[in-house]
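Q: Dropping a prediction and its sequence here:
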Amino acid sequence: MHVEVVGQLNAEHTVVLSSGLGGSARFWQPQLAALTPHYRVVLYDQLGTGRSPADLPAGYRIADMAQELFEALDAVGVDDCHLIGHALGGHIGLTMALQQPQRLRSLVIINGWHQLSPHTQRCFSVRRQLLDHIGPAAYVEAQALFLYPPTWIHQHAAELAGEDQQVLSHFPPPDNLRRRLEAVQGFAMSDAELAQIEAPTLLIANRDDLLVPWTCSQQLEQRLPRARLAMLEFGGHASSVTQAEQTNTLLVEHLTRFSVLPFNVT
């Protein structure tokens, strides 16, 4: 996979940024100015997306994505880290925390879930129909509707038009996207599994998220032993983009606490 290590390369603490369904490291651009002055930051294009070309196999799972990230971190010499994941990226973080808990100092999940909501399932079904029966251009044009609030789309129309063209020009093989959609739809963790996760976890949710009901984060908070929920009123599913300043403040507060305190502190 394409992996970038930026920021303070000799810092004691490493922050890994794991994107959602799109898989691209570019998603985290609004966070870099807040994180790179203090941390070593690892970004990566998930396998089969962006600068990490591959043909993903049938039956590809979130567990495979977690294993790929373990191997990537080993390759760049990162033994433990704070992981920040958006949606699917949060699923990767939960899986890592369950499989190799010693590797995660803390976890942040932005608009994630542990059981797929029927509402989110319906959204994914629509996206799959667009991909299969209309094509990539329609899939990309619809993507902003699931990610951003209507007023934000109105205010950033020209910027989004340029972004759509860039995404379309680098659109992944459709079979890869189908495999990734199936993986995220197939992800689930039981209450018993979540109860085993000891990583201190910040959950960030948005009340106006069109794709994932904010109650999914509330359910995670109730099941994870060391979780707290920060609720944003505005920002949609991709609030790390639309509410970057507020999101960055939450991230820095969380990372500061669990960088100063000893590893595994309550």
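A: Cool, the structure landed.
Q: contacts and neighbour counts: CA atoms only from here.
A: Noted.
Q: Name the residues of whichever strand or helix holds residue 33 that are buried.
A: In this structure, residue 33 sits in helix 29-35 according to DSSP states H and E. For helix 29-35, the neighbour count (16 or more other Cα atoms under 10 Å) marks 30-32, 35 as buried.
Q: likewise stretch 165-176?
A: Within stretch 165-176, the residues scored as buried using 16+ other Cα under 10 Å are 167-168, 171-172, 175-176.
Q: Among those, which pair sits farthest apart?
A: Using Cα to Cα, the pair of the buried residues of stretch 165-176 lying farthest apart is 167 and 175, separated by 16.3 Å.
Q: Take this one as well and set it beside the first:
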Amino acid sequence: MLPATHTPAPAAELEALLAQRFAQRTLVLNDSHQAIRETGSGPAVVLLHGIGSGAGSWLEVALQLGQHARVVAWDAPGYGDSTPLPPLAPKAENYAERLFQTLDALNIEHCLLVGHSLGAITAAAFARLHPQRVRRLVLISPAQGYGDPARDIQRQQVRKKRITALEQLGIAQMAAQRSAAMLSPHPSVKALEWVRWNMARLNPQGYRQAIELLCGDHLLRHAPLAVPCEVHCGEADGITAPETCLSLAKALGAPFTLIPDAGHASPIEQPCLVAGRLAFALKESLTGSVQ
């Protein structure tokens, strides 16, 4: 195993690119700080990452989209330099309120809103609460959540497993052990290292709050949606399996497509394909087309 202080070459190159072309800045909101990364200009695309990641995971997607859009990715509350939310066990509405404040601070009136994994629950909640701010909703490998009372046993098991892993392994070991599960069976070295780099930067407090969101809420609580929506999933996703994402898409009345040669972290593993899907969704949102 490489020493914790050593960054493998592909990740070091991406880290340098992140600083140069998708740099972080911190917004001062009413009662909190919110870290974002931004590139490009034009119609807004807002990217919400998953539970084991951060704004940096969108780097290559953002650089492609930034050629014809204003692309903003946040570090969710409690991630990176973003202030955690006040509740110990926040609901999606709490994350959606922070997102509302963030978009106001950025003077973004309308956006294509993209939620990956756990970020999909926040995205769906925001679209339900503020449909006038969302041109179109894109969910990539959406986490369903375990907050439905019918999933109570599974909820308890998942919560215990994740908190135990955090307490016994710590963030660094979790990143080392879980990174491969985020990708397809034969990922590139670059993709594996970038998943690990992002996961290794989790903050325990923010991660604990995200566990509570995952286990205490569920995406379909925020349905039906009043905005156009589409669902995508990596064809080799072993975390939010394609059949589960398809069922969720049907429940939302949304079109569904697979992302070839990708696992759960498709924005890292197949950034060109994901950027292409988002560019098309942006075009659809601006022309008013509905699939």
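A: Thanks, I have it. Since the model is a prediction, treat every value here as computed from it, not as a measurement.
Q: Which positions in structure 2 sit opposite the longest helix along structure 1 in the alignment?
A: Using DSSP state H to define each element, structure 1 has its longest helix at helix 244-260. Aligned by TM-score structural alignment, helix 244-260 of structure 1 falls on residues 271-287 of structure 2.
Q: would you list every one of the helices in structure 1?
A: So, for structure 1 - with DSSP H - the helices run 29-35, 62-75, 88-99, 118-129, 136-147, 150-155, 157-169, 174-186, 191-195, 215-223, 239-242, 244-260.
Q: quick revisit: mind reading off the mean deviation between the longest helix of structure 1 and structure 2?
A: On superposition with structure 2, the mean distance recorded for helix 244-260 of structure 1 (mean Cα distance after the TM-score superposition for structure 1) is 1.6 Å.
Q: related to what we said a few turns ago, distance to residue 103 of structure 1 added to the buried residues of helix 29-35 of structure 1, as TSV?
A: Shown next, in TSV, are those (distance: Cα to Cα, whole Å):
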residue	distance to residue 103 of structure 1
30	26
31	22
32	22
35	20
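Q: Out of the helices of structure 1, which is closest to residue 82 of structure 1?
A: helix 244-260 (7.6 Å).
Q: So which bits of the closest one are buried?
A: So helix 244-260 of structure 1, judged by 16+ other Cα under 10 Å, has buried residues 244, 247-248, 250-251, 254-255, 258-259.
Q: now stretch 89-97 of structure 2: how far from the chain's centre is it?
A: Relative to its chain's centre, stretch 89-97 of structure 2 lies at 15 Å (Cα atoms, centre = their mean, to the nearest Å).
Q: Equivalent analysis for stretch 140-154 of structure 1, please.
A: 18 Å.
Q: Now that stretch: buried residues?
A: 140-141, 144, 146-149, 153.
Q: ok, and what's touching it?
A: The contact list for stretch 140-154 of structure 1 (Cα atoms under 8 Å, 6 or more residues apart in numbering) reads 127, 160, 164, 167-168, 208-211, 234-239, 242.
Q: Separate out the buried members of those residues.
A: Members of the contacts of stretch 140-154 of structure 1 classed as buried by 16+ other Cα under 10 Å are 127, 164, 167-168, 208-211, 234-239, 242.
Q: Give me the distance between residue 235 of structure 2 and residue 245 of structure 2.
A: 11 Å (Cα to Cα, to the nearest Å).
Q: List the contacts of the residue nearest the centre of structure 1.
A: Closest to where the C-alpha atoms of structure 1 average out (Cα atoms, centre = their mean) is residue 86, at 2.1 Å. Going by Cα under 8 Å, 6+ apart, residue 86 of structure 1 touches 18-20, 109-112.
Q: Show me what it lines up with in structure 2.
A: By TM-score structural alignment, residue 86 of structure 1 lines up with residue 116.
Q: what's the answer for residue 224 of structure 1, then?
A: Using TM-score structural alignment, residue 224 of structure 1 pairs with residue 252 in structure 2.
Q: Next: residue 110 of structure 1.
A: Per TM-score structural alignment, residue 110 of structure 1 is aligned with residue 140.
Q: Relative to residue 123 of structure 2, how far out is that match?
A: Residue 140 of structure 2 is 11 Å from residue 123 of structure 2, by Cα to Cα.
Q: overlap in contacts of those two?
A: Both residue 140 of structure 2 and residue 123 are in contact with 114-115, where contact means Cα under 8 Å, 6+ apart.
Q: Comparing residue 235 and residue 245 of structure 2, which residue is more hemmed in?
A: residue 245 (25 against 20; other Cα atoms under 10 Å).
Q: ok, back up a step: in structure 2, what stretch matches the helix holding residue 33 of structure 1?
A: Under TM-score structural alignment, the match for helix 29-35 of structure 1 in structure 2 covers residues 59-65.
Q: so how far is the matching stretch from its chain's centroid?
A: 14 Å.
Q: same deal with stretch 245-255 of structure 2?
A: How far stretch 245-255 of structure 2 lies from its chain's middle: 18 Å, per Cα atoms, centre = their mean.
Q: Ok, stretch 125-144 of structure 2 next?
A: Taking mean C-alpha positions (Cα atoms, centre = their mean), stretch 125-144 of structure 2 and its chain are 12 Å apart.
Q: Check stretch 145-161 of structure 2 too.
A: 21 Å.
Q: Give the burial count for residue 178 of structure 1, as a bare number.
A: Applying other Cα under 10 Å, I find that residue 178 of structure 1 has 17 neighbouring residues.
Q: How many residues are close by residue 227 of structure 1?
A: The local packing of residue 227 of structure 1 (other Cα under 10 Å) involves 20 other residues.
Q: Go through the helices of structure 1 and name the closest to residue 48 of structure 1.
A: helix 174-186 (6.1 Å).
Q: Pretty sure residue 206 of structure 2 sits against residue 86.
A: No: assessed by Cα atoms under 8 Å, residue 206 of structure 2 is found out of contact with residue 86, at 10.8 Å.
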